[in-house]
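Participant: sequence? don't have it. structure:
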């Protein structure tokens, strides 16, 4: 398996960018259209913050898993690309990067702040948590259902092909 760092970076930018787009524009617009103003809109926004935080955790864990299982990247290359990818949020090259940094910090930070009001995640803390989630994701492997079924069928065939002596009859009846 060859390393494909550019493909992983494109996938990470797309996933994080879509989360930012959904949280900052799509969900508030839909809530504004459907609920108007008032308590119901406020409650929906709170629910949206929690849902986006949970999805953010899953996206970062998934990016870590994909980096290892699909693209075959080493941990050092993933950490280097992750640092370069998120450097946009820390280096104020352009005026709009501060807005993106606040939005990106809010992906995870708003959900945490709802449960722990005394904690406000900084950009650095958010980056460290996201990098930790990505590192945890590297040890996860998602298998297709067909692959799992093949494994079970092979195991079942192996049990059925055992000779029918007294000790093996017990196992074949339980399966």
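Facilitator: Received it, and whenever you're ready, just let me know what you need. Just so it is clear, the model here is predicted, and its values are computed rather than measured. Numbering: from 1, shown residues only.
Participant: From here on, just use CA atoms for contacts and neighbour counts.
Facilitator: Noted.
Participant: tell me which residues in the biggest helix by length in the chain are buried?
Facilitator: Of all the segments of type helix in the chain, defined by DSSP state H, the longest one is helix 39-69. Applying a neighbour-count criterion of 16 or more other Cα atoms under 10 Å, one finds 41, 44-45, 48-50, 52-53, 56-57, 59-69 buried in helix 39-69.
Participant: Against residue 135, how distant is residue 26?
Facilitator: Taking Cα to Cα, to the nearest Å as the measure, residue 26 and residue 135 are separated by 30 Å.
Participant: for residue 116, same thing?
Facilitator: In this view, residue 116 and residue 135 are 24 Å apart by Cα to Cα.
Participant: Which one's more surrounded, the two?
Facilitator: Counted by other Cα atoms under 10 Å, residue 116 and residue 135 do not tie: residue 135 has more neighbours, with 21 against 11.
Participant: how near is the more buried one to residue 68?
Facilitator: With distances defined as Cα to Cα, the gap from residue 135 to residue 68 amounts to 10 Å.
Participant: putting a second one here so we can go through both:
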């Protein structure tokens, strides 16, 4: 990948790896330290799964927005970056290292939170979650974040306009 597409791929891998690291190791460690009772720790881990699921949805929307507004990628290159990063995650044979199956870890970002609502009926295949995340990514391309400050014109001599903060 060249130019901005490579930067987008690095950004996507970094953000997703950070969330996975927090979900799998950091949060459970601190919960086990702060809440020694098993029932309280279990309840806190359930809350973390729900929060991580919602945050992951917002992350994919933000990555889509970043692909369009910051990196300037059109739909085709954006989808190519998305598929290049996620294709290995959708194939368990490609995403396995001893002791860790990255497909299960990645699909747990959103899937674990959804599974808490009705565990018997809501099991998601990684390809289904890949489609959901792709839709969130494409939805994010329609979102642009701008400054919240309003600015107005101030007349200067000779008819020049200058931005002025209120």
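Facilitator: Yep, it's here. In this text, all values refer to a predicted model and were calculated from it rather than measured experimentally.
Participant: Provide the TM-score value for the superposition.
Facilitator: Comparing the two superposed chains by TM-score structural alignment, normalised by the length of the second structure, the resulting TM-score equals 0.84, with 151 aligned residues with a Cα RMSD of 2.0 Å.
Participant: which stretch of helix or strand covers the residue mapped onto residue 145 of the second structure from the first structure?
Facilitator: With the correspondence set by TM-score structural alignment, residue 145 of the second structure lines up against residue 142 in the first structure. Assignment of secondary structure by DSSP states H and E places residue 142 of the first structure within no helix or strand.
Participant: What is the three-state secondary structure of residue 124 of the second structure?
Facilitator: Following DSSP: H, G, I helix; E, B strand; the rest coil, the label given to residue 124 of the second structure is coil.
Participant: what about the equivalent of it over in the first structure, how many residues close to it?
Facilitator: In the superposition onto the first structure, residue 124 of the second structure corresponds to residue 121 when matched by TM-score structural alignment. Residue 121 of the first structure is surrounded by 17 other residues when neighbours are defined as other Cα under 10 Å.
Participant: Contact partners for residue 121 of the first structure?
Facilitator: Residues touching residue 121 of the first structure, when contacts are defined by Cα atoms under 8 Å, 6 or more residues apart in numbering, comprise 105, 109, 113.
Participant: let's see it at 10 Å
Facilitator: 105-106, 108-110, 112-113, 127, 129 (Cα atoms under 10 Å, 6 or more residues apart in numbering).
Participant: likewise residue 11 of the first structure?
Facilitator: 5, 17, 63, 66-67.
Participant: and it, helix, strand or coil?
Facilitator: The three-state assignment at residue 11 of the first structure reads helix, by three-state DSSP.
Participant: Name the nearest residue to residue 60 of the second structure, sequence neighbours excluded.
Facilitator: Closest residue to residue 60 of the second structure apart from its sequence neighbours, by Cα to Cα, 6 or more residues apart in numbering: residue 137 at 5.0 Å.
Participant: Against which helices or strands is the helix or strand that contains that neighbour packed?
Facilitator: Secondary structure from DSSP H and E places residue 137 of the second structure in helix 126-140. Helix 126-140 of the second structure makes packing contacts with helix 38-69, helix 75-90, helix 102-115 when contacts are defined by 3 or more Cα pairs under 10 Å, 6 or more residues apart in numbering; DSSP states H and E.
Participant: Appreciated, that's everything.
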